[in-house]
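> pasting the sequence and the predicted coordinates here, then a few questions.
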Amino acid sequence: MPVNRHRAHAEIARPGFIATTDGVELFYRDWQPERAAGNGGTIVFVPSYSLPGDMWAYQMLPLTHAGFRCVAYDRRGHGRSSDPGGGYDYDTLADDLAALIDALDLSDITLVGYSMGGAEAVRYLTRHGSTRVARLVLIASTLPMLAKTPDNPDGIDRVYAEAFQQDLLSDYPQWLAENARPFAGPGASQAMIDWIREMALRTSHQALFACNETVNHGDFRNELRDIEVPTLVVQGDRDVSNPLELTSRRTARLIPNARLLVYEGAPHGIFLSDAARLTADIGAFASDVCRISAES
């Protein structure tokens, strides 16, 4: 596996923050179990496009109670992290993840990435290697490639990306209001939807636009073949953001040691709509990769 020999040399900047080499401070949460229960290993959560690490609360809290050390962070330009005005390419974002892992000296990690965060997790592995990572979970990811091109004819036409970018430039709050319910699913409370919208509205507009462009140009079709760690791929079959057949179904076929778990009726926001089930599946996979019943 190709490995980037340039390391982040990150450090703890102040409580709850690490500093990257380009001066960005990344906010993180490090929830550790009670000493008596602390035998579950470490899970590192990479957040969605537009959302901070807070999105993982309903996975992190029960998993911490189950004995896992749970770490989540805010991507640059998101949540409490710095808004540096740049660095939203996958290489830099993967280096930010490496900075967090190195600064906290984490090892034997179950690395969990959701939506855009799944691509960042994969780029971390192909750029920095798997020495610190034991297994990978990809949830409703943007992998392997979303854009429609001559060699990816089933992809999403550029016109849809441009329409969303126009909403970013004109009325992003209205776009969120119209799309939050399809994202979270019919069972989510209005209060939960409001919570998600409030977090998304705090994200830097510049980061939103730049990260959207990064996702639109992402092509991991060859890169996924280099993933060596056991991988669990999870997605709902009602995901309208990243259609199952275009993303997770193909991703599971490209990664050598991957299994696909499909949640019937689940939307893109599977961490909300199926929070308890997803939490249990992450915990089971992090404890014993053979316990998940998956489909190919």
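That came in fine, so what should we check first? Fair warning: this is a prediction, and the values are worked out from it, not measured in the lab. Numbering: from 1, shown residues only.
> switch to C-alpha atoms for all contacts and neighbour counts from now on
Will do.
> can you give me the helices for this structure?
Along the chain, counting by DSSP state H, helices occupy 57-65, 90-103, 116-128, 158-170, 172-184, 190-201, 205-216, 248-254, 270-273, 275-287.
> among those helices, which comes closest to Glu25?
helix 90-103 (9.6 Å; Cα to Cα).
> picking up where we left off before, got JSON lines for the helices of the chain, with distance to Ala72 too?
Conversion of the helices of the chain to JSON lines gives the following (distance: least, Cα to Cα, whole Å):
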{"stretch": "helix 57-65", "distance to Ala72": "8"}
{"stretch": "helix 90-103", "distance to Ala72": "9"}
{"stretch": "helix 116-128", "distance to Ala72": "11"}
{"stretch": "helix 158-170", "distance to Ala72": "26"}
{"stretch": "helix 172-184", "distance to Ala72": "21"}
{"stretch": "helix 190-201", "distance to Ala72": "15"}
{"stretch": "helix 205-216", "distance to Ala72": "19"}
{"stretch": "helix 248-254", "distance to Ala72": "23"}
{"stretch": "helix 270-273", "distance to Ala72": "14"}
{"stretch": "helix 275-287", "distance to Ala72": "15"}
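> and the comparison structure, right after this:
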Amino acid sequence: MPSPAPFLRRRHPGLAAALVLIAGMAALTAPSQPLYAQSPASKASDTTAKSKSRSGYAEVKGARFHYEVHGDLASDKKPLLMLHGAFMSGEAMKPLVTPFTASRPVITIDARGHGRTGDIAGTFSYDQLADDAAGVLAALGVKRADVLGYSMGGSTAIAMAVRHPALIDKQIVISGSASLDGWVPEVLEGIATLTPEFFAGTPMERDYKRLSPTPDAFPRLVEAIKHIDTVPFAYSDADLRAIPGKTMIILGDADGLTLDHAVKLFRLRGGSDIATATQGFMTAPPKARLSVLPATSHIGVMAEAATIAAQALPFLDEQAPPMPEGFF
């Protein structure tokens, strides 16, 4: 069957944009599709990490949320909470989980309506998703954590930092927005037209049914995602400036998130420091970091796990940027 993409681009550009995102998510969640090639060494480290993993359910305000812990929460290392995107699960974040587990415990959560958490009545909001995740951390006895979120999870990471500043330290926001208008309008227009029937027989629907304790509730998840991506939300400039922890923002140069929004968020979080710009060098870790990955789409970001880890680990470890030799 020929691809409908050319027709959609001509007749329904918004839907075409949304379907590109959805098709990419389906590829990410399909268990038969390897997300990245593993060398023998990485396979060995993955096996070691898996042997130290545990999973379970946390009760939060009458709802049960599936989690997985990679590593030892009793260690002296600050945990990293990892939040997935829409139509994904904690399991689908494996490419990003693996590079971080060598240096710190990593916690993944299946958000409400997703993965092994399954259907939870009601619509979604980012405030609600943030409170859910904070409740899971409390159930696990975590008093303070860093957070990394992708797409829907990136917006949730921002919401957690705004609503739970005593719980969340550093935030890594990957292709996530602080307001609905941070997204390319055509993408939102396309998402608003999605129906459960579009997903019939797709890897995304199959993976949902494989993981979910409520396998027949996929149509409600579609409606919930449409709701969260059509109802305006925005964290104020004052809210964003007041976040105490440091922030790293990562996106592709062809992302569904606009570059303008990412730069605005970077500046609100303390980026574009004039003193550093005028002196030409940086002597201490900055309050905010911005990474724009070249030739990278919203979905393509998830193929850049190694690059993201190489940039994010120094941020989490509070390493000062290196000084080149021969200037002073």
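That came through, no problem. The shown structure was predicted, so the numbers you read here are calculated from the model rather than taken from an experiment.
> TSV for the helices of the first structure, including mean neighbour count?
TSV is the format used below for the helices of the first structure (neighbours: other Cα atoms under 10 Å):
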stretch	mean neighbour count
helix 57-65	19
helix 90-103	22
helix 116-128	25
helix 158-170	13
helix 172-184	16
helix 190-201	16
helix 205-216	19
helix 248-254	22
helix 270-273	23
helix 275-287	18
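> so which of the ones you listed gets nearest Ala134 of the first structure?
Shortest separation from Ala134 of the first structure across the helices of the first structure is recorded for helix 275-287, at 8.8 Å, computed as Cα to Cα.
> in the second structure, which residues correspond to that closest one?
On the basis of TM-score structural alignment, helix 275-287 of the first structure is assigned to residues 305-317 in the second structure.
> touching the helix ranked longest in the second structure from outside, list them.
Secondary structure of the second structure per DSSP H: the longest helix is helix 13-29. Under the criterion Cα atoms under 8 Å, 6 or more residues apart in numbering, residues 5, 8-9, 33, 35, 87-89, 92, 185-191, 193-194, 202-204, 207, 298-299 lie in contact with helix 13-29 of the second structure.
> repeat that for stretch 38-48 of the first structure.
Outside of stretch 38-48 of the first structure, the residues within contact range by Cα under 8 Å, 6+ apart are 32, 53, 55-56, 66-75, 106-118, 120-121, 286-287.
> and stretch 131-147 of the second structure, by the same measure?
By Cα under 8 Å, 6+ apart, the surrounding residues in contact with stretch 131-147 of the second structure are 58-60, 65, 67, 73, 78-83, 109, 111, 157, 160, 163-164, 166-172, 316.
> ends of it, how far apart?
For stretch 131-147 of the second structure, the first and last residues are 14 Å from each other (Cα to Cα, to the nearest Å).
> how far away from the center of its chain is that stretch?
Offset of stretch 131-147 of the second structure from its chain centre (Cα atoms, centre = their mean, to the nearest Å): 16 Å.
> just to check, Asp239 of the first structure is in contact with Glu264?
No: at 10.1 Å, Asp239 of the first structure does not count as touching Glu264 under the criterion of Cα atoms under 8 Å.
> what is the equivalent residue in the second structure for Arg123 of the first structure?
Aligned against the second structure - with TM-score structural alignment as the criterion - Arg123 of the first structure pairs with Ala159.
> ok, now how distant is that match from Phe266 of the second structure?
From Ala159 of the second structure over to Phe266 of the second structure (counting by Cα to Cα), the distance is 16 Å.
> cool, and Ala254 of the second structure?
Between Ala254 of the second structure and Phe266 of the second structure the distance is 18 Å, computed by Cα to Cα.
> how about Tyr57 of the second structure?
Per Cα to Cα, Tyr57 of the second structure is found 35 Å from Phe266 of the second structure.
> who has more neighbours, Asp239 and Glu264 of the first structure?
Per other Cα atoms under 10 Å, whichever of Asp239 of the first structure and Glu264 has more neighbours is Asp239, with 20 against 10.
> contacting residues for that one?
Neighbouring residues of Asp239 of the first structure by Cα under 8 Å, 6+ apart: Ala140, Phe183, Ala266, Pro267, His268.
> with adjacent residues omitted, what lies nearest to Ala63 of the second structure?
For Ala63 of the second structure, the nearest residue in space outside its immediate sequence neighbours is Ile120; the separation is 7.2 Å by Cα to Cα, 6 or more residues apart in numbering.
> the first structure: which residue goes with that neighbour?
Structural correspondence for Ile120 of the second structure with respect to the first structure (TM-score structural alignment): Pro84.
> that match against His78, yeah?
No: the pair Pro84 of the first structure and His78 fails to qualify as a contact (Cα under 8 Å) at a distance of 10.4 Å.
> of these two, who's got more company?
Just comparing Pro84 of the first structure and His78: by other Cα under 10 Å the higher neighbour count belongs to His78, 27 against 16.
> show me what contacts the residue nearest to that one when sequence neighbours are not counted?
With sequence-adjacent residues excluded and distances taken as Cα to Cα, 6+ apart, His78 of the first structure is closest to Thr203, at 4.7 Å. The neighbourhood of Thr203 of the first structure, defined by Cα under 8 Å, 6+ apart, consists of Ser50, Leu51, Gly77, His78, Gly79.
> could these go into TSV alongside distance to Pro243 of the first structure?
What follows is the contacts of Thr203 of the first structure, written out as TSV (distance: Cα to Cα, whole Å):
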residue	distance to Pro243 of the first structure
Ser50	19
Leu51	20
Gly77	27
His78	25
Gly79	27
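> closest one to Ile193 of the first structure out of these, please.
Using Cα to Cα, Leu51 is the member of these that lies nearest Ile193 of the first structure, at 12.7 Å.
> tell me the residue in the second structure aligned with Leu51 of the first structure.
So, by TM-score structural alignment, Leu51 of the first structure is matched to Met88.
> can you pull the contacts of its match?
Contact analysis of Met88 of the second structure by Cα under 8 Å, 6+ apart lists Met25, Leu28, Thr29, His114, Gly115.
> cool, Arg225 of the first structure as well?
With contacts defined as Cα under 8 Å, 6+ apart, Arg225 of the first structure is in contact with Leu254, Ile255, Pro256.
> picking that back up, now, of the contacts of stretch 38-48 of the first structure, which are buried?
If you count burial by 16 or more other Cα atoms under 10 Å, the buried members of the contacts of stretch 38-48 of the first structure come out as 32, 53, 55-56, 66-75, 106-107, 109-118, 120-121, 286.
> looking at these, which are in strands?
With strands defined by DSSP state E, the entries of these inside them are Arg69, Cys70, Val71, Ala72, Tyr73, Ile109, Thr110, Leu111, Val112, Gly113, Tyr114.
> right, I'll leave it there.
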